[in-house]
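Visitor: Show me the folded form of this:
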Amino acid sequence: MNELEFVTKHRRHLHQHPELSLHEFETTTYIAKFLDEYGIEYERPLETGLIAYLPGNGTHTIAFRADIDALPIFEENEVPYKSKTDNVMHACGHDGHTTALMLFVKRCKAMADQGTLPQNVVFIFQPAEETGGGANRLIRAGAFDKYPIESVFGVHVNPFENEGKVVIRDEEITASATEYRFYLHGLSSHVADKEQGHSCGEALQHVLTQVGQIQQYHLNGLKRNIVHMGHFEAGEAINTVPSHGYLEGTIRTYDEKDLEIVKNQMNKISESVALLFNVECRVEFAEGYPPTYNDPSLRKHVVRGLESSDLEIIDKPTPFLFGEDFSFYQRMAPSYFVFVGTRDEEKGFVTGLHTATLNFNEHMLIRIADYYEQILSTYDEVHG
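Guide: Model (predicted):
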């Protein structure tokens, strides 16, 4: 089996059998079976996901990460390897990330068997990137405590750039992602006696208006921030004053100070509801993903690895505004994350991430493995 056959086989199997965050049981079993076939030791610090390790000849320990979970999306691609699970799809390319890392594992094992693996390598098959913060869960579980990891590298497919192009950026490359939720509780009454109630409908209108003005009036207009209202509702019946209200949304920013401004303003909005409408209101923030920070000290490894793999580098002037839980690895070691172009207009592989028609050519996964291998093989040389 050549490498194109290898990546095609594994990627399409994973694509047909997607699993949601923290439920990647079959996916984990599939990867474990692959590792067993090659005699590679691995650990399962969490219920899903795997950490594998191969000792090399050098003194450096480098980690490479792939995410393994899928999304609750019904696939619309009419392909032989279409998802077999209704309303679950690898719509973010994690099947590709996983397969590329599997190919890299295979190459590293061949080098280890020949006594030529240049450095120690940790392979991270991480669960729950989409939701659940799998990277943070692994770190908190002590999954990497026994490995003296110096650096962590990862990739993401990018359908907005053509094949052969890779987007990089030092420092922040993706935004923080923080969820917020407003809970309102008032007093119901019949519409005929509406003045006796405390309307969450009226209060929610106030919250929506004020949240919608945060970006315009409280954040620097030259910075890219998103304060998004994703879902809201109020009321119970057509002829009663609403006694309950709810709003949820997400905040995206790459400046921690901006995030604090948004959260502080939301707290003030929550406090104002009781004063204005006699309605109880609280706002809660779910722990989000911090901005993904690419350590500038690793740029030389990335540039050398991409150029040696005949991949064109595109320096992005501003970060992407979506979240990515690769960001947690920077708490463990310097890290660097890049976006590998997979756009192919002739084949119609042009739709974005998290869409029902995302697709790409498997041969690009070989290029990702090439990039990983170049980082590994030149790490000592570039590091020095």
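
Visitor: Please make it C-alpha for all contacts and neighbour counts, starting now.
Guide: OK.

Visitor: and Thr355, what does it touch?
Guide: 73, 91-92 (CA atoms under 8 Å, 6 or more residues apart in numbering).

Visitor: go again using 6 Å as the cut-off
Guide: Counting by CA atoms under 6 Å, 6 or more residues apart in numbering, Thr355 touches Ala91.

Visitor: For the stretch 51-200 of the chain, which segments count as strands?
Guide: With DSSP state E, counting those that start in this stretch applied, the stretch 51-200 of the chain shows strands at 61-67, 120-126, 151-162, 165-168, 171-174, 176-185, listed in chain order.

Visitor: Please provide the structure for the following sequence as well, for comparison with the first:
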Amino acid sequence: MGLNPFVSIRRDLHKIPELGFQEFKTQKYLLTYLQTLPGDRMEIETWKTGILVKVKGLNPSKTIGYRTDIDGLQITEETGLEFHSEHEGKMHACGHDLHMSIALGVLTHTILNPVQDDVLFIFQPAEEGPGGAEPMLASDIMQKWMPDMIFALHIAPEYPVGTIALKEGLLFANTSELYIDLKGKGGHAAYPHLSNDMIVAASALVTQLQTIISRNVDPLDSAVITLGIINGGTAQNIIAENVHLEGTIRTFSDENMQKVKQRIEDIIEGIEKGYQCSISLDYGAMYHQVYNNEELAREFMEFIAGHTDLTVHECKEAMTGEDFGFMTRDIPGFMFWLGVNSEYGLHHSKLNPNEAAIEKAIEAAVKYIEYKGNKKS
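Guide: Now for the predicted structure:
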């Protein structure tokens, strides 16, 4: 017995991961597949490296949106799979290859078995960065085809295949990148008094930044500042003139995000004065929280529990970031976790999702679209 066609598609896509707004091979692959489907019931538009496909309903009164992301990550794959990444230093380490194959499965079924309402399939680039959802929402084609509701999924390595997880309300956090550059005065290691050492300044800055969460955020609320990169210095006997830091901020409220950023700026101002240096700050890409529409999320949970053999788990909110939050900000919608039972987690070089989850996800999304798309408004 041969592979499920959408498992085969997933493996093809797994080989060609591309970074945000560079998904040229991916877009071409997707468009080539779409050309194999009956064209009389769908309209196809491209936006940058993304694709929008509108499947025409039999007697539409609304538009249902389904979104998938299509980009990969800058990670060297270590899975040992036969269909491993062919792009050096890049990998589908967040499951977007599964997301796309599931979306194609749902789209194919919807074209061959149309519902009453229109269904818009959104293949969105640059979810991992620099962020594709917000500019895509503002595009002319999206404005013309704006759905009345929208949903999406994200693989979850920690849940078994056959489980989906979601909750009403807040699901994923507000996130912001963090880039900090310190510039002082370099010099000989033997004459520190003639220099302004940015290793020392950066050490003080890192320590003080870690007090923000413990001393400025309500202990009953949640926020995170993580610094993942620190680079500085050129030799052991040279005082470092420049240090570069990169990190991320995560909060469960807009108010806390603004408070954390204000404290970062206050601390930086103090470090500049105390260590006689200049510091530049850039927040990079910022993602809005994913907030699941209460009514739609509850309806989906009840529908899946009653009409499929999937196990529905009501989960807690997570500090994960997802730019689908911009879509749930502007359109009533929800996102759910799809169990894929992988030993290794998201963004890991050995992530290896169980492909049996693909068929489960297609079935769940198809049945919900049939229910929602044939339901009178």
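
Visitor: Mind putting the strands of the stretch 51-200 of structure 1 into a markdown table with mean neighbour count and distance to Ile368 of structure 1?
Guide: Shown next, in a markdown table, are these (neighbours: other CA atoms under 10 Å; distance: least, CA to CA, whole Å):
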| stretch | mean neighbour count | distance to Ile368 of structure 1 |
| --- | --- | --- |
| strand 61-67 | 24 | 11 |
| strand 120-126 | 24 | 14 |
| strand 151-162 | 21 | 8 |
| strand 165-168 | 21 | 10 |
| strand 171-174 | 23 | 19 |
| strand 176-185 | 21 | 25 |
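
Visitor: ranges for the helices of the stretch 201-350 of structure 1?
Guide: Using DSSP state H, counting those that start in this stretch, the helices of the stretch 201-350 of structure 1 run over residues 256-277, 299-308.

Visitor: Out of those helices, flag the one nearest Phe339 of structure 1.
Guide: helix 299-308 (11.4 Å; CA to CA).

Visitor: can I assume Leu3 of structure 2 sits in a helix?
Guide: No: membership of Leu3 of structure 2 in a helix is not supported by DSSP: H, G, I helix; E, B strand; the rest coil, which gives coil.

Visitor: That one: how many residues sit nearby?
Guide: 8 (other CA atoms under 10 Å).

Visitor: I'd like to check which residues are in contact with it.
Guide: Contacts for Leu3 of structure 2 (CA under 6 Å, 6+ apart) come out as none.

Visitor: Next, count neighbours for the counterpart of Ala138 of structure 2 in structure 1.
Guide: Aligning on TM-score structural alignment places Ala138 of structure 2 opposite Arg140 in structure 1. Each residue near Arg140 of structure 1 was counted by other CA under 10 Å, and the total is 12.

Visitor: Equivalent analysis for the one 5 residues further on, please.
Guide: Neighbours of Asp145 of structure 1 under the rule other CA under 10 Å: 11.

Visitor: how close does it get to Val207 of structure 1?
Guide: Going from Asp145 of structure 1 to Val207 of structure 1 by CA to CA, to the nearest Å gives 44 Å.

Visitor: Then Leu353 of structure 1?
Guide: Counting by CA to CA, the gap from Leu353 of structure 1 to Val207 of structure 1 is 31 Å.

Visitor: Have a look at those two and say which one is more surrounded.
Guide: Val207 (22 against 17).

Visitor: Show me what that one lines up with in structure 2.
Guide: Under TM-score structural alignment, Val207 of structure 1 pairs with Leu205 in structure 2.

Visitor: Excluding chain neighbours, give the residue nearest to its match in space.
Guide: Sequence neighbours aside, Ile271 is the residue nearest to Leu205 of structure 2 in space, at 6.7 Å (criterion: CA to CA, 6 or more residues apart in numbering).
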